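S.K.: Got a sequence here, can you build the structure:
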Amino acid sequence: MALSRFIPDAYTQILIGVVLLATFLPASGQGAVAFEWITNLAIALLFFLHGAKLSREAIISGATHWRLHLLIFGCTFILFPMLGLALKPLLFPLLGNELYLGMLYLCALPATVQSAIAFTSLARGNIPAAICSAAASSLLGIFLTPLLVMLLMDVEGQGGSTLDAIGKIVLQLLVPFIAGQLMRPLIGNWVARNIRWLRWVDQGSILLVVYTAFSAAVIGGIWDLIPMPRLLILCVVCTLFLALVLVIVEFIGRRMGLNQEDRITLLFGASKKSMATGVPMAQVLFAGGAIGTLILPLMIFHQIQLMVCAVLAQRYAKRPDTEAETAEAI
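M.R.: Down below sits the predicted model:
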C-alpha cells in the first residue's frame, strides 16, 4: 500500500504515453501546423473555462489575508528564482545548459491553481486564501514570468521583445480568462454541473501541447541531446529541489508565526509550479525544438510535486484538531 502512493496516476501514465507517441510518431509538416492550431484553440478554451469556474466571492473572501499572499508570491517569484541561480554551480555541471535553462524556466513560473487548492482542501488548510492566492499567482505570472525569463535566461532575442511576449500571453491566456469571467453569470452553473467531463479540456489541452512540443523536439534531436543517465539525474535533481523548497517554506511559515491552516496553504501554494500555465507560455516565449528540452524539467517536477504533496496532504488531514498537538515539521 505504501508503494502504491508513489505509482503515477492514470493521467501521468497517459502523459508518458504522449511523450512516447511523439518520440516514435512525431507530427511534422502540415500535420504539425494543424496540431499547433488545434493546441492554441484548446488552450484558449482552457483559460475561458477557468474564468467561468472561478467564483468572485471566493476571491474576495480570501483577498484580505494579504500577509499570507505576499509570502506565497514571494516564494513563487523570488525564492524559486534565487535558488535556481544560487544552485547553478551544482546544477549546470549535472544537467548541462539546456536542462539548466529548463530549471530556470520552471523557477520563473506561477503556482498551480487546481492542485494547490485541492491539496489545501484535503489537508484542511485555509481554502478561501488558497483560492485567492492561486488565482492571483496565475494572473500575475502572465506579466511576471516573461520578465523573469528575460532576467534569468537572457532569451529576449529568441521570441521578440518582452512586451511582445507579454502581449501574446495576454491574448492567448488572459483574454479568454476575462471572457470566461464575463460569461460566468450565463454559463457558470452549467460549467459547475459539468465539471467532471470538462476536466478533460484541462488535461487534453496539456496533452496536445506536450505532443506538439515534443514532436518538434524529437525532430530537432532532443533524445540525442539528453541521454538516459542525464534524464535520471534530472529526476533526482527535481526531487531534491522540491524537498529544499518544502523545508524552506515550512521554516518561513513557522518563523512568521502563521497558524497551522495558513502554514498548510503556504506550503501547497508556494512550493508548486503550474504546468497548465508553463507549457502554453513556453510555446509563446520560445521557438522550435528548444521547447521540448525547456519544459522537460517542468514536466518531471510537476509529477514529483503531485506525488509528494499528495502524501503530505494525507498526513496533514489526519492531524489532531488542536494546534498544540499539530506542531510538527515536514
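
S.K.: Going by C-alpha atoms from here, please, whenever you check contacts or count neighbours.
M.R.: OK.

S.K.: Nearest the geometric middle of this structure, what residue?
M.R.: Ser274 (1.0 Å; CA atoms, centre = their mean).

S.K.: wait, what's in contact with the residue lying closest to that residue once chain neighbours are set aside?
M.R.: Closest residue to Ser274 apart from its sequence neighbours, by CA to CA, 6 or more residues apart in numbering: Thr112 at 4.2 Å. Applying CA atoms under 8 Å, 6 or more residues apart in numbering, we find Thr112 in contact with Ala134, Ser138, Gly269, Lys272, Lys273, Ser274, Met275, Ala276, Thr277.

S.K.: What is the burial count for Pro26?
M.R.: The number of residues packed near Pro26 is 20, by other CA atoms under 10 Å.

S.K.: Equivalent analysis for Arg255, please.
M.R.: 9.

S.K.: same question, Leu182
M.R.: A count of neighbours around Leu182, defined by other CA under 10 Å, yields 15.

S.K.: ok, it to Gly51 distance?
M.R.: Using CA to CA, to the nearest Å, one gets 8 Å for the distance from Leu182 to Gly51.

S.K.: Likewise for Leu83?
M.R.: Taking CA to CA, one finds Leu83 at 32 Å from Gly51.

S.K.: Between the two, tell me which one has more neighbours.
M.R.: In this view Leu83 and Gly51 are compared by other CA under 10 Å, and Gly51 has more residues nearby, 24 against 15.

S.K.: circling back to that earlier point, is the residue nearest to Ser274 in a helix, a strand, or coil?
M.R.: Here Thr112 is recorded as coil under DSSP: H, G, I helix; E, B strand; the rest coil.

S.K.: now do Asp321
M.R.: Classification of Asp321 by three-state DSSP places it in coil.

S.K.: same thing with Thr23?
M.R.: For Thr23, the assignment made with three-state DSSP gives helix.

S.K.: okay but it is in contact with Ala216, surely?
M.R.: No - applying CA atoms under 8 Å, one finds Thr23 not in contact with Ala216, separated by 9.8 Å.

S.K.: Second chain to compare with the first, below:
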Amino acid sequence: MIARMGALFDPLVRLLLLAILLASLLPVTGEGRAIARLVSDGGVFLLFLLNGLRLPREQVLHGVRNLRYLLPLVLFVFGGMAFASLAASGLAAVQLPASVALGFIFLGVLPSTVQSATAYSSIAGGNISLSVVGAAVLNILGVFITAPLIGLLASSDMPGIDLGGLERIALILLLPFVLGQLFQGWLGPLVSERRKLFGWMDRIVISIAVYVAFSGAVEQGLWTLISLAEWGVLLSLVGAMLAFGFFGAWWLGGLLRLDIPSRVSFLFAGAQKSIAMGAPLASVLFAPEVAGLVLLPVLVYHLLQMVISAPLAARFSRAEG
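M.R.: From the prediction side, this is the model:
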C-alpha cells in the first residue's frame, strides 16, 4: 500500500495531474495556443538534446552484443506490444472516439522508460547494466521508428497524422538527439553533474507538452465526449494492455532462459511505456485537437504502470533477500 501511494506521489505524476487539471480549467486557446505550442516545441527540442547527451553511447555499443537479450526485447516492445495495441484499438473503436482508439496504437509502439525501468529493476535486484542498455537502445530506436510504425498500423478511418509533423519530428526530435550524441563527450559530463536540475527540466517540458495537448482535447469537449461508461472501457483496455505487457515480458524472459536478474530487467524494460517520449511526440506528430485524446491511453497506462511496478519491485526485493 505504501509503495502504491509512493508511486502516486512521484514528482512527474504530480506534474502530469496538475497539467491535466490546469488544461481542464484554463485551456490555452486561439492565438495563445500557437505561442504555447512554440514554447512546447522549444522545450521538446531541449528535452531530446538532453536525451542525446545522456544516453550512454558506449554502454549501448557494448550492450548490443547481447543479442539474446536485446533482440527479443526490441521485438516484444515494438512487435508484440504493437500487435496487442491493434487488438485494443479495434475494441476501443467500437465505443470510444477514433482519436482514443488511435491512442492505443500510439501506446503500443512507444519505447520503454529509461529512468523508471532502471530504477525499479535496481530495487528488484535486476541486472542494472542490461536495464540501462535495453532502455537506451529502445529509446534510440523509438526516435526513428515509432512514428513510421503508427503510420503503418493506423487504419485509414482514424484521424490523420499532421503531415507537417513528419518534418517537425526531423527538426525537433531527430536533429537535437543526433546533436546530443555528437557532443556527448563534451557536454555529457556537464549534464551528468547537474542531474537533478536537468531531471526537473525534463518533467516540466513533458508537463507543458501534456498541457498543450490536453488544452486542445478540452476545447473539443473531452470531459463531455467520453461518458463514465466509456471511461470504464478505456480503463479495462489499458488494464488488458498492462497485463499483456507485464505477464508477456515475464513469460518471454523465462522462455529465453534468462537468469532471474536479467529476467527482472527484461520485465521492466519490456512492459513499461515512456510518457517522456509519448507526450512530446504526440504534440509534434498530431494536430492539437487530436493530440490530447491520443495521449489518454498513454497517460492512464503510465500512472498504472507505476502503481504496479512499485510493489512488484518491492516483492522481488523481498524474495531475493
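
S.K.: Thr23 and Ala216 of structure 1 - which one has more neighbours?
M.R.: Using other CA under 10 Å, the more surrounded residue of Thr23 of structure 1 and Ala216 is Ala216, with 24 against 20.

S.K.: Which residues belonging to the helix or strand harbouring the more buried one are considered buried?
M.R.: Assigned by DSSP states H and E, Ala216 of structure 1 belongs to helix 195-219. Neighbour counts over helix 195-219 of structure 1 (16 or more other CA atoms under 10 Å) mark 201-202, 204-219 as buried.

S.K.: what do you get for stretch 232-249 of structure 2?
M.R.: 233-235, 237-239, 241-242, 244-246, 248-249.

S.K.: now swap in stretch 86-98 of structure 1 and tell me
M.R.: For stretch 86-98 of structure 1, the neighbour count (16+ other CA under 10 Å) marks Lys88, Leu91, Leu95, Glu98 as buried.

S.K.: tell me the SS of Gly125 of structure 2?
M.R.: Secondary structure for Gly125 of structure 2, judged by three-state DSSP, is coil.

S.K.: er, Gln158 of structure 1 actually
M.R.: Applying three-state DSSP: Gln158 of structure 1 is coil.

S.K.: give me every residue that touches it.
M.R.: By CA under 8 Å, 6+ apart, the residues touching Gln158 of structure 1 are Leu285, Phe286, Ala287.

S.K.: next one: Ile142 of structure 1
M.R.: Listed by CA under 8 Å, 6+ apart, the contact set of Ile142 of structure 1 reads Ile166, Ile169, Val170, Leu173, Leu174.

S.K.: Columns distance to Ser121 of structure 1, neighbour count and secondary structure on top of the residues you listed, output as CSV?
M.R.: Shown next, in CSV, are these (distance: CA to CA, whole Å; neighbours: other CA atoms under 10 Å; DSSP: H, G, I helix; E, B strand; the rest coil):
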residue, distance to Ser121 of structure 1, neighbour count, secondary structure
Ile166, 32, 21, helix
Ile169, 30, 23, helix
Val170, 30, 16, helix
Leu173, 26, 23, helix
Leu174, 26, 20, helix
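
S.K.: ok, and those in structure 2?
M.R.: With the contact criterion set to both residues aligned by TM-score structural alignment, their matches' CA atoms under 8 Å, these that also touch in structure 2 are Leu173, Leu174.

S.K.: Could you check how far the equivalent of Val233 of structure 2 over in structure 1 is from Ile206 of structure 1?
M.R.: Aligning on TM-score structural alignment places Val233 of structure 2 opposite Ile233 in structure 1. Distance, Ile233 of structure 1 to Ile206 of structure 1, using CA to CA: 25 Å.

S.K.: got it, and Leu68 of structure 1?
M.R.: Counting by CA to CA, the gap from Leu68 of structure 1 to Ile206 of structure 1 is 30 Å.

S.K.: same thing with Leu147 of structure 1?
M.R.: Applying CA to CA, the value for Leu147 of structure 1 to Ile206 of structure 1 is 23 Å.

S.K.: Tell me which residues touch Ala27 of structure 1, please.
M.R.: Taking CA under 8 Å, 6+ apart, we find Ala27 of structure 1 in contact with Phe35, Thr212, Ser215, Ala216.

S.K.: nearest to Met153 of structure 1, of those?
M.R.: Distance to Met153 of structure 1 across the contacts of Ala27 of structure 1 (CA to CA) is lowest for Ala216, with 21.1 Å.

S.K.: Surely Glu261 of structure 1 touches Leu122?
M.R.: No - using CA under 8 Å, Glu261 of structure 1 is not in contact with Leu122; the gap is 11.4 Å.

S.K.: Just give the closest residue to Met183 of structure 1, not the sequence neighbours.
M.R.: Take Met183 of structure 1 and drop its neighbours on the chain: the residue closest to it by CA to CA, 6+ apart is Ala52, 6.4 Å away.

S.K.: again with Pro176 of structure 2
M.R.: Ranked by CA to CA, 6+ apart and with sequence neighbours excluded, the top spatial neighbour of Pro176 of structure 2 is Leu49, at 4.4 Å.

S.K.: and the equivalent of the one you found over in structure 1, what element?
M.R.: Superposed on structure 1 with TM-score structural alignment, Leu49 of structure 2 falls opposite Phe48. Assigned by DSSP H and E, Phe48 of structure 1 belongs to helix 30-53.
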